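In: This is a predicted model, with the sequence first.
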Amino acid sequence: MGNSITLIATAAMGLEAIVAKEVRQLGYEDVTVENGKVIFQADHQAIARCNLWLRTADRVKLLIGEFKAMTYDELFEQTKALPWENYIPEDGKFPVNGKSHKSTLFSVPDCQAIVKKAIVERLKQKHGVANWLQETGAEYKIEAALLKDKVTVTLDTSGVGLHKRGYRTGQGDAPLKETLAAALVQLTNWRGDQPFYDLFCGSGTIPIEAALIGQNIAPGFNRSFSAEEWDFISSDIWDKALEEAEDLANYDQPLYIYGSDLDPKMIDIAKENAMEAGLADLVQWKQMQATDFHSTHEGGYIVSNPPYGERLGDKEAVEEMYRKLGSALRNYPSWNVYILTANEKFEALYGKEASKKRKLFNAFIKTDYYQYFGKKQR
């Protein structure tokens, strides 16, 4: 098997361009951006590096094959024609997930069963197994995705989704995914040398992601991935990638990161999460109302995901809070303010039109990221 492979980094809607930028920053230039995914050519080393470093991708998949199938026979034969023995050993465990959209073969359970059967036949033949495969070894999670009769077959290299960094010991009612939190930070031009505040920090995800970015710490450094168990990727590849991550981390970078929340329980959870991430000394936490924000710094960044007021009883209180927030932050014209909310009246309530807006999805909630650029200091 050659060293050249095709990888697919999956992404939440609206984050594809950020994921593509991260992939290019890792040195992979042959990049194609599609809805919900970024496809790129790479080598085996990229499996380890991308899992460790991609802050905003959901997972990294290895493309095994693509083909058109309009009948179950075609699906079976073309799946069986793929070189599965290059990837899955005789004792490999290989569950098959499927999805089908706008395709002739619309029954997902049937497609999954046929793909599984085709791989079993191929592996029995190639590994010389007469009866059945044990499936007692490492897991090779397969996905067969059908879109307009085109079948894309992949192996999931990540395992648990990449948003699970391993530091979240607790969370609130509506936690922000770590991948989206990292994207919110990356959509600013904060570089770690200026103060950074989250006035609605909840369980601390935005300040923690900012600290990881500020010190260039790989987000996957403290967790494991499915592909670490795979025979065809040598342990040297993972050792080398971890060594690179250790070398590139800038633990001496001083950071001025603050997280505050009205709920003291959330501050306790945020502190625990920061400690779990190994960042206990990098973020300062405070229980306070967002509208009591005060700073002596000339300029800085505020990045927050406040309550949206989606529940009927909360709406008025939240909208009043937006008004008060706008009036409190008017005293800081040189600060850059970034607010994610689903409330479409935000600008009117806040009392100022955003410099820029970007549509993003927080889970399945359509939101806007309101960006207010601070006045330049003389």
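Out: Yes, it's here.
In: going forward, measure contacts between C-alpha atoms and count neighbours the same way
Out: OK.
In: which residues touch Met321?
Out: Thr291 (CA atoms under 8 Å, 6 or more residues apart in numbering).
In: hmm, I was thinking of Glu135
Out: 90-94.
In: of the residues you listed, closest to Asn305?
Out: Minimum distance to Asn305 across those is 38.9 Å, recorded for Phe94 (CA to CA).
In: hang on, that closest one packs against Glu139?
Out: Yes: assessed by CA atoms under 8 Å, Phe94 is found in contact with Glu139 at 5.8 Å.
In: Can you tell me the closest non-neighbouring residue to Glu246?
Out: Ile217 (7.9 Å; CA to CA, 6 or more residues apart in numbering).
In: Quick one: the strands in the stretch 201-350 of the chain, in order.
Out: 257-261, 283-287, 301-304, 336-341 (DSSP state E, counting those that start in this stretch).
In: Determine the set of other helices and strands touching the last one.
Out: In this case it means strand 336-341. Judged by 3 or more CA pairs under 8 Å, 6 or more residues apart in numbering; DSSP states H and E, the packing partners of strand 336-341 are strand 301-304, strand 365-372.
In: ok, and which of these has the densest surroundings?
Out: Highest mean neighbour count among the helices and strands packed on strand 336-341 (mean count of other CA atoms under 10 Å): strand 301-304, with a mean of 25.
In: what's that strand in contact with?
Out: Counting by CA under 8 Å, 6+ apart, 184-185, 190, 194-201, 206, 335-340 sit against strand 301-304.
In: repeat that for 6 Å
Out: Under the contact criterion CA atoms under 6 Å, 6 or more residues apart in numbering, strand 301-304 has outside partners 196-198, 200, 335-339.
In: want to compare, so here's the second one:
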Amino acid sequence: MKQVFHYFAPCPRGLEGVLAEELAQLGALGIAPTDGGVAFHGDWALMYRANLHSRIASRILWRLVDKSYRSEDDIYKAARALEWPELFGVERTIKVAVTGVGCKLKSLDFIALKVKDAVCDAFRAQCGERPSVDTANPDLRIHVFLTERQMTLYLDTSGEALFKRGYRRETGDAPLRENLAAGILRLTGWKVDEPLLDPMCGSGTFLVEAAMMARHMAPGRWREFAFAKLKQFDAALWAQLKQEALAAEQPEAVTHIYGSDDTPDVLMAARANLASAGVSDAVVLEEADALERSAPVEHGVMVCNPPYGIRLEEQTWLDALYPMLGHALKQRFSGWRAYYFTADLRLAKLIRLSASKRTVLFNGALECRLFEYRMVAGSNRKQD
């Protein structure tokens, strides 16, 4: 009988549904989406696969404690009761992070200190020394989540956040996180054999993520994970899973992925990222103005993250841009599904097209929308 462990995968808010579908495809059981992530359970190998293959999760957290509390001392006792030296060696550095929703205790920083003390006290009692704290680049991260009366303690099996794939070489202004881009692609319903266009591609995040999906490339193929620093790490099993992932890749798969931008330096960044990910030949990239370029083929999916303004002069410029985007869609992209991801909620009104779907998403704490426009000739223009 395989041992069952309980996990939680946080993700950008709004992507919980597509993350739940992805985890089910990976073999997760007991899938329970909640605000900001998905709880699930399975064996140790499932945790390896989720880290290696999840395009949407931010981390894979292993749940060690889930119980009620009333005071800081209760939290200390719950953490102290764990056999920490059985989980990892004293030479590993640690970091404790605490978040709370409705927690009535005075200081989350003090709770983090109490949990750190509990871990160190467990090591001192068993082996006479304690692990060091490294807040910048720890070997292992411990996460504590508190509601008003319930504490949940997790050990982070991922290490660096999973959106840090390891391929990015260049960034544009405020690049889209890779897992948010992958989740948006899932929300559009894009299939890997459909044409895809990003006409404002920036540093190429949508393009790289789409090409990796089309070629069945695991997003974690380039990077290392914190679970390799746990005593329970099974190197042979991990090597087998990585080899299976590499064998499943389809480097010769025909793709129909297109990208463009009107700034040469930005295109250079996109080309660097495509090359680093090994998918340069999967994407047709060109210099073009999004307002002037034509559809590369008759039907397909357009997805992009247009600029949005903070300052007044930027908003004035966008007031003129958005109607022109709508006009370009109407004139040149009949037969396409178009998706705009934006934090500027004025886009839906100013683009002067009727959105067929509006999905609420969050980019960090920033509330955004994914607007869908189905471009059927003569049917989308709003009446004046």
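Out: Looks like it came in fine. Quick caveat, the model's predicted, so the values are computed rather than measured.
In: do you know how far the residue nearest to Val133 of structure 2 when sequence neighbours are not counted is from Lys116 of structure 2?
Out: Among residues not flanking Val133 of structure 2 along the chain, Ile94 sits closest, at 4.9 Å (CA to CA, 6+ apart). Counting by CA to CA, to the nearest Å, the gap from Ile94 of structure 2 to Lys116 of structure 2 is 8 Å.
In: ditto for Arg124 of structure 2
Out: Taken as CA to CA, the span from Arg124 of structure 2 to Lys116 of structure 2 is 12 Å.
In: So if I had to pick from these two, which one is more boxed in?
Out: Shown here are Arg124 of structure 2 and Lys116; by other CA atoms under 10 Å, Lys116 has more neighbours (22 against 15).
In: what's around Asn35 of structure 1, how many residues?
Out: 13.
In: and the gap between the residue in structure 2 sticking out farthest from the centre and Glu91 of structure 2?
Out: Taking CA atoms, centre = their mean, the residue of structure 2 most remote from its mean C-alpha position is Gly128, at 39.9 Å. Note on Gly128 of structure 2: its distance to Glu91 of structure 2, by CA to CA, is 12 Å.
In: in what helix or strand does Ala183 of structure 1 lie?
Out: helix 178-186 (DSSP states H and E).
In: which helices and strands sit right next to that helix?
Out: When contacts are defined as 3 or more CA pairs under 6 Å, 6 or more residues apart in numbering; DSSP states H and E, helix 178-186 of structure 1 packs onto no helix or strand at all.
In: Go again with 8 Å.
Out: Counting by 3+ CA pairs under 8 Å, 6+ apart, helix 178-186 of structure 1 packs on helix 205-214.
In: Can you tell me the SS state at Pro109 of structure 1?
Out: helix (DSSP: H, G, I helix; E, B strand; the rest coil).
In: if I look at it, how far off is Val115 of structure 1?
Out: 10 Å.
In: The two: who's more crowded?
Out: The residue with more neighbours, out of Pro109 of structure 1 and Val115, is Val115; 25 against 12, by other CA under 10 Å.
In: Longest strand of structure 1, counting residues only.
Out: strand 59-68 (DSSP state E).
In: Can you give me the buried ones in whatever helix or strand comes next after that one?
Out: As assigned by DSSP H and E, the chain's next helix or strand after strand 59-68 of structure 1 is helix 72-80. If you call a residue buried by 16 or more other CA atoms under 10 Å, then helix 72-80 of structure 1 has these buried ones: 75-80.
In: helices or strands up against the helix or strand just after helix 72-80 of structure 1?
Out: Going down the chain from helix 72-80 of structure 1, the next helix or strand is strand 96-101, by DSSP H and E. Secondary-structure packing of strand 96-101 of structure 1 (3+ CA pairs under 8 Å, 6+ apart): helix 108-127, strand 142-147.
In: Out of these, indicate the one that is most buried.
Out: Highest mean neighbour count among these (mean count of other CA under 10 Å): strand 142-147, a mean of 22.
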